[in-house]
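*Asks:* Here's a sequence, model it:
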Amino acid sequence: MHDSPHDDPSAPSGGDQPLPFGHLPDDVPARPSAGRPAGSTEGRKRAPEARPTEKSSDRKPRAPENVPADVVDVVWPTSGREVGSGSRPAARSAQEALTSAAPAKRATSSEDRADEAANLLPAPTEVFGKDGRVVGWKGFKLSLFQLNAVDAIRQGRNVFVSAPTGAGKTLVAEYAIEDAVRSGNRCIYTAPIKALSNQKYRDFQNDPSIDVGLMTGDVTINPGGRVLIMTTEILRNAIFESPRLLQDVDYVIFDEVHYLDDRERGTVWEESLIFLPPKTRVIALSATVENVEELGGWIREIRPQDLDVIVDTKRPVPLSHWLHTENAGTVDASKADRVRKREAEIAAKEEAKNGGRRSSRRGSRRGRRGGRGGGRPMPPDPTALFDEIIERKMLPALVFSFSRKDCERLALKNANRRLLSPDEEIKMDALQEELIELFQLDRGHLKGEVFKLARAGVAYHHAGMLPIYKEVVERMFTRGLLKMLFTTETFALGINMPARAVVFAGLRKYDGISFDWLRTRDYMQMAGRAGRQGIDDKGFVFQLLAGGDVKDAPIERWIKGKPEPVTSRFRMNYSTLLHLVARIGRDNVSEAWEKSFHSYQNREKNKKARERQRRDQMRLISRHLDLLDELGYLDGDKVTAKGEIARRLGGYELQVTELLFNGAMETLPPRAIAMVFVAMIHEERRAAQRPWVPASMFGGTRRSIDNVMGDLLQAEARFGIDPPMKLPDWGLTPATLAWCGGMSMEELEEELAINPGDVCRVFRMAIQLMRNVKRSIDRDWDLAEHLDDAIESINRDEIDARKQLELG
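*Replies:* Next up, the predicted model:
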């Protein structure tokens, strides 16, 4: 089972022979002193003095791409007096959002709102250099890329920042937030995953001066907040369905914008950037990508404000890359060719020993065979490598694996190491008691696997876990009480939890077709979690490979190559087309594709190829519109009542709307309605694992719905639409009905062999879809009340996302 950043390394040099790990240079510190990461936003203090107002005309033009000499000589004041010898006073900037308690009356003009914010809030320090540029903020000296980004924000420009993991991109986002709210406006911060949205919400919630809201689909809290945290899908839906939500929004911050080339969800980023209101400025934050200028050029073209592309390639903490095989031990990764030679010699000796037959050893490490990448490799034994990492005091370590089962297996295997000191064991016991009380968990959880492993300083973390368990693990890790965390790649996405070392227990990943070597960009983002800024002099990255894999592994590409370029995944779905017809008319829908990154990238092709691809896209759009005509969602240039419902759903729009108008759900009890919406969302991770569902579980209803969906699929086929829409997957029907009947999650896991984390994710998405349906239909329709009952039947205990967020 599998869950669905980088600079030149500063590895120590070796001699003529492969450098064993035991001979690492002596400058590797055993236990560096703790400190706060430079550029970190945690633990910052606020100054009490107010910042003088500044007109846009007072802003200085952007300086050349280097730090001015006088910046180096800045005196960091404590009294708010002049900085250096410049004539400009040391201004104080304010985190000027409203307080968490919303005012009784919202200001009606930007000037009033700015005055209101200034009167309510204390003001943290903003330090200016002699040339008028902001060179320090909240007690931190800005790095070069932060300096340039802040310049661009103060000049009212869009900003696209590409920098390595851990370089301090978040500071740019937080400065933009402050710039928006001190002007009396609002700011939206988008994240690619709900866990990151929740973390950002908590970060801002801890600041009593910020009026923050959260919208993830699972949870909506204070949607009128001055700072709104949301997933990108919610932003995209708001652009089309709730434009009032975007009033007074000065900036939208797109964190992890390189997600634009995600195969399944990337189009959401493109649509959001294209259709965002013209007055709204954009702050795009990305890991290191190869075609940053191309992506920036596209954003510059589709947004009315000018854009600064700001690139930083230097990691704040350098990385040292190492390769480990069973035969060679641990070797400087830059000496990979020597390891390949040694492994080839060993393989040749084994072949000679076997009478000319090649050793089956490599083949025995293969699982299923696939395409170019082959099948999933069996991981080599990491015990020796872990022993060396522990001996060299390189903990804490993040160990990445792309198999949930392997994460759990490795954690259990290393639980006997007892990595906590007696003092840390006491702290862990106290923390576990605190978490049990905080999340209102039964004390029996203390005897469960997650808590027992943690008392040894070990844990696993993956998408198959219940969200509350993942959060418990994250809290333990941030307290410094987990020394080895075995996790899938989702842990590397945005969440600020670095370690001293990163270990790749596997370097092949399933890409939807086969198991293939990691992309450079993915390797860089995960490797970038090594090295804690302000604590470690270096971060250590270890590649664990089977001897037979060393020959083909792209080791040099990972540590020295350029990350892959971002490519467009733009495709207009039915909901988007209906929105565009309603907004700009059917004849103008093709203009939306002309603004896509896909179209922008095609300009590099020769004229014939470019025109051919444009014709193909126009033909595809026309087919979709013709299908919507035939099914009654459009009447020429008009969106029908049926189409109005569909365009508000923002997902599964044709499947759900057809069922609504077919009447298939009119007489169903709440638990059966929940079953239908779960089936819409669910998709078995392995088709061969799809369970048999007895006919007694609403078999007639399921057949009726399958027939409606079959008609839809045939209609798409007639119009040549590919890929086809998703059909219902009834594999979670037993679990859904049992859960609605009151069964606990533990009982579901034991009796039905379900994966709790996957079930929780699907149930929460089904709840979100049911809420969208209820919001889209007439409130007097009897089905609206039935939907409320269906939501209530499923939204309890571990599934209740709002409860978990409020408890934590």
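*Asks:* drop to CA atoms for contacts and neighbour counts, all remaining ones
*Replies:* Will do.
*Asks:* can you pull the buried residues of stretch 505-525?
*Replies:* 505-510, 514-525 (16 or more other CA atoms under 10 Å).
*Asks:* Now go through the residues you listed and say which are in helices.
*Replies:* 520-525 (DSSP state H).
*Asks:* so which of the residues you listed comes closest to Leu649?
*Replies:* Distance to Leu649 across these (CA to CA) is lowest for Asp522, with 32.5 Å.
*Asks:* For that closest one, give its distance to Phe504.
*Replies:* Separation of Asp522 from Phe504 (CA to CA, to the nearest Å): 12 Å.
*Asks:* what do you get for Val309?
*Replies:* From Val309 to Phe504 the distance is 32 Å (CA to CA).
*Asks:* What of Glu474?
*Replies:* Glu474 is 19 Å from Phe504, by CA to CA.
*Asks:* what about the helices in the stretch 451-600 of the chain?
*Replies:* With DSSP state H, counting those that start in this stretch as the criterion, the stretch 451-600 of the chain has helices at 467-478, 520-527, 555-560, 574-584, 590-594, 597-602.
*Asks:* returning to what we had before: who's more crowded, Glu474 and Phe504?
*Replies:* Of the pair Glu474 and Phe504, Phe504 is the one with more neighbours under other CA atoms under 10 Å, namely 22 against 18.
*Asks:* One more, please, to line up against the first structure:
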Amino acid sequence: MNLIGRLPADSEPDSLYEAFTAWNTERGLTLYPAQEEALIEVVSGNNVILATPTGSGKSLVAAGAHFAALGRDEVSFYTAPIKALVSEKFFDLCAIFGTENVGMMTGDASVNSDAPIICCTAEILAQIALRDGVRADVGTVIMDEFHFYAEPDRGWAWQVPLLELPQAQFVLMSATLGDVERFEKDLTRRTGRPTAVVKSAERPVPLIYSYRVTPLHETLEELLSTQQAPVYVVHFTQAAAMERAQSLMSINMCSKAEKEAIASLIGGFRFTTRFGRALSRLVRHGIGVHHAGMLPKYRRLVERLAQAGLLKVICGTDTLGVGVNVPIRTVLFTALSKFDGNRVRRLRAREFHQIAGRAGRAGFDTVGYVVCQAPDHVIENERALAKIGDDPKRRRGYARKKPPEGFVGWSEETFEKLQTAEPEPLTSRFKVSNAMLLSVINRPGDCFQAMKQLLTDNHEDRKAQRRHISHAIAIYRSLLAGGIVESLKEPDEHGRRARLTVDLQEDFALNQALSTFALASFELLSHESPTYALDIVSIVESTLDDPRQILHAQLNKARGEAVAEMKADGVEYEERMERLAEITYPMPLADLLFGAYETYRRGHPWVGDHTVSPKSIIRDMYERAMTFTEYIQFYELARSEGTVLRYLADAYRTLSKTVPEHLKTDDLIDLIEWLGELVRQVDSSLIDEWEKLANPSEALESEAELESRIRPVTANARAFRVLVRNAMFRMVELAALDREEELVELAPEVEWAAALDAYYEEHDEIGTGPSARGPALLQIEEEKELWRVRQVIEDPAGHLDWGITAQVDLAASDEEGHAVLHVTGMTRM
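*Replies:* Reported below is the predicted structural model:
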């Protein structure tokens, strides 16, 4: 029976508490004192600030808050900082309360949004609070990982609900809140409810700290020999994590039986990329890698192996701190300083405690270990001095190795201070936007009074408040000047003293911010253009978040090619540098998009909070006719595969949802189908997750698998034809660029040099434009087990008498997840 069946007949605090604790007792759970204290306050209707260590059961208190809200017939909201954590919590709560009682809103996904329990990102709740204020149907708010309040770009979303929902009961949770006295007083003043602070420095699993001046591989060998594994080795870049993992292959991590158990759990898991093949070698040796740039299926594999106790060491980044359920006995810091995007600095107390808190998990360990490595130059000096011995003369004569230039060091004293340091006070990150003003103006009542309250009674200091007021006034004047808002001489029937002259779509700020701009921009394109489908893609790509790693790789590639070309042309160094400054990553339709954006923004000022950003990743991959693996290799993005895949998946979903059916040509449908199949074959988990959200009941019933069953790539005939077309056209492009070595690598049995010589005796060039890659020039004879294909080459004379021929092995294609071709020749018809 799920928890919904345990709701008592009345909503008295004692009844709610007894019903909830009885349910936990039946599950064999004994509540910690901090949990009991927090739950008593929750069922009593009080605000709760829960500041207890990682692994102390904050999720159970959150479930109790949802239960109490249901007992009072109130809607409760759970917020988290990232969509993946919101989705995970959605399924957890579905299992506890039943799928019909739980909904989810993340901006690009909405499931059962009328349910009494809603899981959402903090931004979604903030927009609801701005739009509806005290009228919002929000009874209880549980804000998980509340320390995100201090995030520079997103902290406003954690503050706004506190300011605009005085009717709600708040449960704020984090292991690293620091001093919360001002939140305690502020919540009580705003909501009229008592606010209880439940703090506990006692961890269910105590931690033991140690500082090491031995080389890291020796430290690890000692930790392994003293049963302190699994060890999470913390790095502050993805590259360092992977390099470290590979350097540890010389250490014997596992017994033969353990390696067999690893191989058994991996089973038929497909390692489809170069990074995946490297990871396969590592995990079979008992070493995991974990960071945000990995494909989701690889991260999930590492997590499952770790949960099974089969990985002795996991090398990863500090991102493990948010919402990942990996049992770790020891956290090993390789450094106590990091580059934060602007400078190298020492870790803050909050960052240290977030990471260290992952050591020793309740239910797995009785004690956890936190180990810190001394800086490399210190370790080297210690070893050298140990060899010298106690001779003072020789010790004085030793030239100590110095740290690298710009190095920000740390010591055992630094480590000890961090252990006892309180997390830094959370800093207010309030900000004003177009969407904020439009939401407040659009709600019933006096918007001027509401904005005055919001701007003068937030958590900012007076100087910052004056700055926000000036910004808000400037935005309001621009709305008036643009005719978006009109001032009313007399309040209307809803008490408004100003109103919008345009209709905002429902939840306008909750969805893809520039989706309406994209819809308007589609109308600027001609259906007759040979690049129409790709231009639609470029408009959609311009509205997506910038994947910095990919764009940086494209820029490096473009500049590298430009330098090589300029050197070949004899361009002098100074001029080369000047020209390089003008080179950027591909930005198709940039002039059209920037011009359209400026025009659209004048009539729809809320898009001013988000800038259009022309870029070409889907288009680039499609025009280059590359597979996912080829694209990763071309731009050297092996450590960012997950970033690339998430971008492709977001683009696929946006293309599927945003482009109206009447604008979809056959070419565009082909492209969308190709993109969806490409994502599914690389790692279907992102698409599977969307499908599970539509049917959460079925998702709960099905047993979680290490890797989702991937449908045969040939099952989607339309998408498979595009894959074949791209694979064939890739060879046309390489032939046009005279890249014989790459052609030989793809099809070593073909005499490419002779074939190209013969072609160029008759024609001057090989066409690679839109018509050259179109379906009309690909001839396919479909048979049961193989297809015979001929890619006709577009020549300048239009004779179309040359082509590349191949056979497509359907069974091998299904096995590999992409079109497997056996090229038979480049010949004249």
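*Asks:* of all the ones in helices among the buried residues of stretch 505-525 of structure 1, which two lie farthest apart?
*Replies:* It's Thr520 and Gln525 that sit farthest apart of those, by CA to CA, at 8.6 Å.
*Asks:* Let me see the contact set for Glu436 of structure 2.
*Replies:* For the record, residue 436 of structure 2 is Met, not Glu. 127, 130 (CA atoms under 8 Å, 6 or more residues apart in numbering).
*Asks:* repeat that for 10 Å
*Replies:* Counting by CA atoms under 10 Å, 6 or more residues apart in numbering, Met436 of structure 2 touches 126-127, 130-131, 451, 472, 509, 606, 609.
*Asks:* for Tyr652 of structure 1, same thing?
*Replies:* Going by CA under 10 Å, 6+ apart, Tyr652 of structure 1 touches 573-575, 646, 677, 680-681, 725-727, 769.
*Asks:* Can you say which of those are buried?
*Replies:* In the contacts of Tyr652 of structure 1, burial by neighbour count holds for 573-575, 646, 677, 680-681, 727, 769, counting by 16+ other CA under 10 Å.
*Asks:* could you dump the contacts of Tyr652 of structure 1 to CSV with secondary structure?
*Replies:* Below are the contacts of Tyr652 of structure 1 laid out as CSV (DSSP: H, G, I helix; E, B strand; the rest coil):
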residue, secondary structure
Asn573, coil
Tyr574, helix
Ser575, helix
Ala646, helix
Phe677, helix
Met680, helix
Ile681, helix
Met725, coil
Lys726, coil
Leu727, coil
Leu769, helix
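*Asks:* ok, so of these, who is nearest Gln601 of structure 1?
*Replies:* Asn573 (20.4 Å).
*Asks:* wouldn't the closest one be in contact with Arg623 here?
*Replies:* No. The pair Asn573 of structure 1 / Arg623 is not scored as a contact, 11.8 Å apart, by CA atoms under 10 Å.
*Asks:* nearest to Val219 of structure 1, of the buried ones among the contacts of Tyr652 of structure 1?
*Replies:* Leu769 (12.7 Å).
*Asks:* now the closest one: how far from Glu126 of structure 1?
*Replies:* Counting by CA to CA - Leu769 of structure 1 and Glu126 of structure 1 are separated by 44 Å.
*Asks:* count of neighbours near Val160 of structure 2?
*Replies:* By other CA under 10 Å, the residues close to Val160 of structure 2 number 24.
*Asks:* Can I take it that it is in a helix?
*Replies:* Yes. Secondary structure of Val160 of structure 2 (three-state DSSP): part of a helix.
*Asks:* where does the aligned residue in structure 1 for Ile328 of structure 2 sit relative to Pro467 of structure 1, distance-wise?
*Replies:* Ile328 of structure 2 maps onto Ala499 of structure 1 when the alignment is built from TM-score structural alignment. Per CA to CA, Ala499 of structure 1 is found 22 Å from Pro467 of structure 1.
*Asks:* And these two? Which one has more around it.
*Replies:* Using other CA under 10 Å, the more surrounded residue of Ala499 of structure 1 and Pro467 is Ala499, with 27 against 22.
*Asks:* for Leu398 of structure 1, what are its contacts?
*Replies:* By CA under 10 Å, 6+ apart, Leu398 of structure 1 lies in contact with 460, 482-488, 491-492, 497-505, 526-527, 529-530, 541.
*Asks:* Apply 7 Å and report the result again.
*Replies:* By CA atoms under 7 Å, 6 or more residues apart in numbering, Leu398 of structure 1 lies in contact with 484-486, 499, 501-503.
*Asks:* For those, give me a markdown table that also has distance to Leu438 of structure 1.
*Replies:* Below are the contacts of Leu398 of structure 1 laid out as a markdown table (distance: CA to CA, whole Å):
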| residue | distance to Leu438 of structure 1 |
| --- | --- |
| Met484 | 24 |
| Leu485 | 22 |
| Phe486 | 24 |
| Ala499 | 26 |
| Ala501 | 30 |
| Val502 | 30 |
| Val503 | 32 |
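*Asks:* Which position in structure 1 pairs with Ser44 of structure 2?
*Replies:* Ser44 of structure 2 maps onto Gln155 in structure 1, by TM-score structural alignment.
*Asks:* Sorry, slip of the keys, the one I care about is Tyr476 of structure 2.
*Replies:* Match for Tyr476 of structure 2 (TM-score structural alignment): Leu625.
*Asks:* Repeat that for Val180 of structure 2.
*Replies:* Match for Val180 of structure 2 (TM-score structural alignment): Val292.
*Asks:* And Cys315 of structure 2, by the same measure?
*Replies:* For Cys315 of structure 2, the aligned position in structure 1 is occupied by Phe486, per TM-score structural alignment.
*Asks:* does Val808 of structure 2 belong to a helix or a strand, and which?
*Replies:* Val808 of structure 2 belongs to strand 802-809 when elements are defined using DSSP states H and E.
*Asks:* residues in structure 1 aligned with that strand?
*Replies:* The aligned range for strand 802-809 of structure 2 in structure 1 is empty, by TM-score structural alignment.
*Asks:* Translate Arg467 of structure 2 into the numbering of structure 1.
*Replies:* Under the alignment by TM-score structural alignment, Arg467 of structure 2 pairs with Asp616 in structure 1.
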